[in-house]
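[1] dropping a prediction and its sequence here:
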Amino acid sequence: MLALDPNSFFRANKQFIIAKRAIEGITIWFDNRLLVSLDTETPESLYVSKNRASEFRQWVAS
């Protein structure tokens, strides 16, 4: 089984695992969700839920 480094990758939701180096921008969205912009195009908008937003912010800051 392949394991990803939790310092470099974050599971944003059921569809996306994000690499820290791929993040271009983060926007606070409705209901405290976060809209994440990546350096690659995605088929749909990438949101981090309000339940995981705090954990995501800590991960980005580390």
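    In hand now; what should we look at? Residues are numbered from 1 along each chain as shown.
[2] for the rest of this, base every contact and every neighbour count on C-alpha atoms.
    Will do.
[3] contacts for whichever strand or helix holds residue 24, please.
    Using DSSP states H and E, residue 24 sits in strand 23-28. Residues from elsewhere that reach strand 23-28, judged by CA atoms under 8 Å, 6 or more residues apart in numbering: 34, 35, 36, 37, 38, 39.
[4] surely the first one meets residue 52?
    It stands for residue 34. No - taking contacts as CA atoms under 8 Å, residue 34 lies outside contact range of residue 52: 9.2 Å.
[5] top of the contacts of strand 23-28 by neighbour count?
    Counting neighbours by other CA atoms under 10 Å, residue 34 leads the contacts of strand 23-28 with 23 neighbours.
[6] let me see the contact set for that residue.
    By CA under 8 Å, 6+ apart, the residues touching residue 34 are 26, 27, 28, 47, 48, 49, 50, 53.
[7] here comes the other one, which I'd like you to weigh against the first:
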Amino acid sequence: MKSIRRGLWDGEVGKDTRGRFACRICRESLVVGSEEGDGTERSCPECDRSWKSTAPRWRTTGG
């Protein structure tokens, strides 16, 4: 499974007019699947491809 960033780079994933992720092959918005501790899986309902988006890692400054 590719990351969502890699899908954007390869041209498989794009953003629609509202800023949501969309499959460029089927022109369908991606559906959020399972949410894990380290990220979210997004998939296309039409062609069943899936991409993984990682959650942002927050840094603490300590103190």
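    All right, it came through fine. Owing to the predicted nature of the structure, the values given are computational and were not obtained by experimental measurement.
[8] how close are the two chains, by TM-score?
    After superposition, the two chains reach a TM-score (TM-score structural alignment, normalised by the length of structure 1) of 0.40; 39 aligned residues with a CA RMSD of 2.8 Å.
[9] identify, from the contacts of strand 23-28 of structure 1, the entry nearest to residue 18 of structure 1.
    residue 38 (8.5 Å; CA to CA).
[10] now that closest one, nearest residue through space, not along the chain?
    residue 23 (4.6 Å; CA to CA, 6 or more residues apart in numbering).
[11] residue 43 of structure 2 too?
    Counting by CA to CA, 6+ apart, the residue nearest residue 43 of structure 2 is residue 50, at 4.0 Å.
[12] how close does that neighbour get to residue 5 of structure 2?
    Applying CA to CA, to the nearest Å, the value for residue 50 of structure 2 to residue 5 of structure 2 is 12 Å.
[13] one step back: my read: the residue nearest to residue 43 of structure 2 touches residue 33, true?
    No - the criterion here is CA under 8 Å, and residue 50 of structure 2 misses it with residue 33 at 9.0 Å.
[14] and the residue nearest to residue 43 of structure 2, how many neighbours?
    21.
[15] repeat that for residue 10 of structure 2.
    As a burial measure, residue 10 of structure 2 scores 10 neighbours (other CA under 10 Å).
[16] in contact with it, which residues?
    Residues counted as contacts of residue 10 of structure 2 (CA under 8 Å, 6+ apart): none.
[17] cool, residue 57 of structure 1 as well?
    For residue 57 of structure 1, the contact set (CA under 8 Å, 6+ apart) is empty.
[18] what about the nearest residue to residue 9 of structure 1 once chain neighbours are set aside, how many residues close to it?
    The shortest distance from residue 9 of structure 1 to any non-neighbouring residue, by CA to CA, 6+ apart, is to residue 19 (4.5 Å). The number of residues packed near residue 19 of structure 1 is 16, by other CA under 10 Å.
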